[in-house]
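# Provide a 3D model corresponding to the input given below.
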Amino acid sequence: MNPIALLFLALAMSTDAFAAAIGKGATLNRPHLLEALRIGLIFGSIEAVTPLIGWLIGRSASAYVEAWDHWIAFALLVVLGLHMIHEGLKPSEEETEKPSRQPFFKTALTAIGTSIDAMAVGVGLAFIDVNIWLAAALIGLTTTVMVTLGVMLGRVVGSVLGHRAEIFGGLTLIAVGVWILSGHL
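Here you go, the predicted structure:
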């Protein structure tokens, strides 16, 4: 696989993470670039590891992973999205303070949900001539950049939506989950 094709693959793998990052950024209290980069690195690291895992699985059980990857991603993203909507619908105390930092666990779960498709791609890459290390590195780097930009864009969305940004973030995660699922049915 040539480097241009790998770059397009990396961009395609990072689009759902970008959409989720906009929702993440919208729920934060004016996230700074360092927080956006932290979230980007969490997403990028997970997105880089999952094609490697998929590639290893592809060597042994590709049909099983491909048959269920979209359902796993869908379920994770819908559960996280519903949780965010629930938080956004809670009666707001006069001035509820939005967090300035996303908890690692919540961020990692979202990243796993958006990277399940990268695992399936890794399964497919096991059957073609590709440098899996280069592919994983490009996917991880592209995702880091896209998620960092998405969080900063979400900052603007969050200031427009105010307290209801959590609902927007939850709806975004559910939409990404539905998008992943619909692409496989």
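# every contact and neighbour count from this point should use C-alpha atoms.
OK.
# pretty sure Leu11 sits against Thr142.
Yes - when contacts are counted by C-alpha atoms under 8 Å, Leu11 is listed as touching Thr142 (6.3 Å).
# quick check: neighbours shared by these two?
When C-alpha atoms under 8 Å, 6 or more residues apart in numbering defines a contact, no residue borders Leu11 and Thr142 alike.
# the more surrounded of the two?
Higher neighbour count among Leu11 and Thr142: Thr142, with 25 against 19, using other C-alpha atoms under 10 Å.
# host element of the more buried one?
Per DSSP states H and E: Thr142 is located in helix 132-161.
# for the next helix or strand after that helix, buried residues please.
The helix or strand immediately downstream of helix 132-161 is helix 165-182, counting by DSSP H and E. Using 16 or more other C-alpha atoms under 10 Å as the test for burial, helix 165-182 gives 165-178, 180-181.
# would you do the same for the sequence below? I want to compare the two.
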Amino acid sequence: MNLSATLLLAFGMSMDAFAASIGKGATLQKPKFSEALRTGLIFGVVEAITPLIGWGLGMLASKVVMEWNHWVAFALLLFLGCRMIIEGFRTSSDDEEPRQRHGFWLLVTTAIATSLDAMAVGVGLAFLKVNIIHTALAIGCATMMMSTLGMMVGRFIGPLLGKRAEILGGVVLIGIGIQILWSHFTG
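The predicted model follows:
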């Protein structure tokens, strides 16, 4: 695989994380760049690891991975999306301070859910002559950049949407899950 194909793959794999990070950024009270970078790093590391896992599984049993990865991603994104929507409809008390950052495990779970397609790509890459380490690093770096950018975009969208930003973020996550299922069933 040449450099341009690797970069196209890397940025293509980062789009789900970009969309999810916009929602994450919109739900925070003006996230700082350090929080955006933290989110980008978490998403990037997870997105770099999953094609490696997929590649290893592809060497062992690609059929099983390909049969279930879309269902796992859909279930995780549906769960996280519904959770965000419920939080968006909850009435907040005046004593409650706005969130300044997301919990580590929430970000890891979201990153895993949005990176399962990269695991499936890793399975496919197991059958091609590619340097999986370089490809995984490219995917991880692209995802880190796009997720950081998404958080900063969300920073500007959040104040415009207010509490509805969390609802919109949940809808985006559910939409990504539905898109993953749709892509699987339509080929």
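# please state their TM-score.
The TM-score (TM-score structural alignment, normalised by the length of structure 1) is 0.98; 185 aligned residues with a C-alpha RMSD of 0.9 Å.
# nearest residue to Asp16 of structure 2 in space, please, no chain neighbours.
Excluding its sequence neighbours, the residue lying closest to Asp16 of structure 2 (C-alpha to C-alpha, 6 or more residues apart in numbering) is Thr114, at 5.7 Å.
# and Phe18 of structure 2, by the same measure?
Nearest residue to Phe18 of structure 2, sequence neighbours excluded (C-alpha to C-alpha, 6+ apart): Ser147, at 4.7 Å.
# so the one you found touches Ser21, yeah?
Yes - Ser147 of structure 2 is within contact range of Ser21, at 5.4 Å (criterion: C-alpha under 8 Å).
# now do the shared contacts for these two.
With C-alpha under 8 Å, 6+ apart, Ser147 of structure 2 and Ser21 have common neighbours Thr39.
# pick out whichever of these two has more residues nearby.
Taking neighbours as other C-alpha under 10 Å, Ser147 of structure 2 and Ser21 compare with Ser147 leading, 33 against 30.
# separation between that one and Ala17 of structure 2?
Distance check for Ser147 of structure 2 against Ala17 of structure 2: by C-alpha to C-alpha, to the nearest Å, it reads 6 Å.
# what touches both of those two?
Phe43.
# by contact count, what packs against the longest helix seen in structure 2?
Ranked by residue count under DSSP state H, the longest helix found in structure 2 is helix 33-89. Identification of packing neighbours for helix 33-89 of structure 2 by 3 or more C-alpha pairs under 8 Å, 6 or more residues apart in numbering; DSSP states H and E yields helix 3-27, helix 104-125, helix 132-161, helix 164-186.
# let's go with 7 Å and repeat that
Where contact means 3 or more C-alpha pairs under 7 Å, 6 or more residues apart in numbering; DSSP states H and E, helix 33-89 of structure 2 is packed against helix 104-125, helix 132-161, helix 164-186.
# make CSV from these and add distance to Ala26 of structure 2 to it.
CSV is the format used below for those (distance: least, C-alpha to C-alpha, whole Å):
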stretch, distance to Ala26 of structure 2
helix 104-125, 14
helix 132-161, 4
helix 164-186, 6
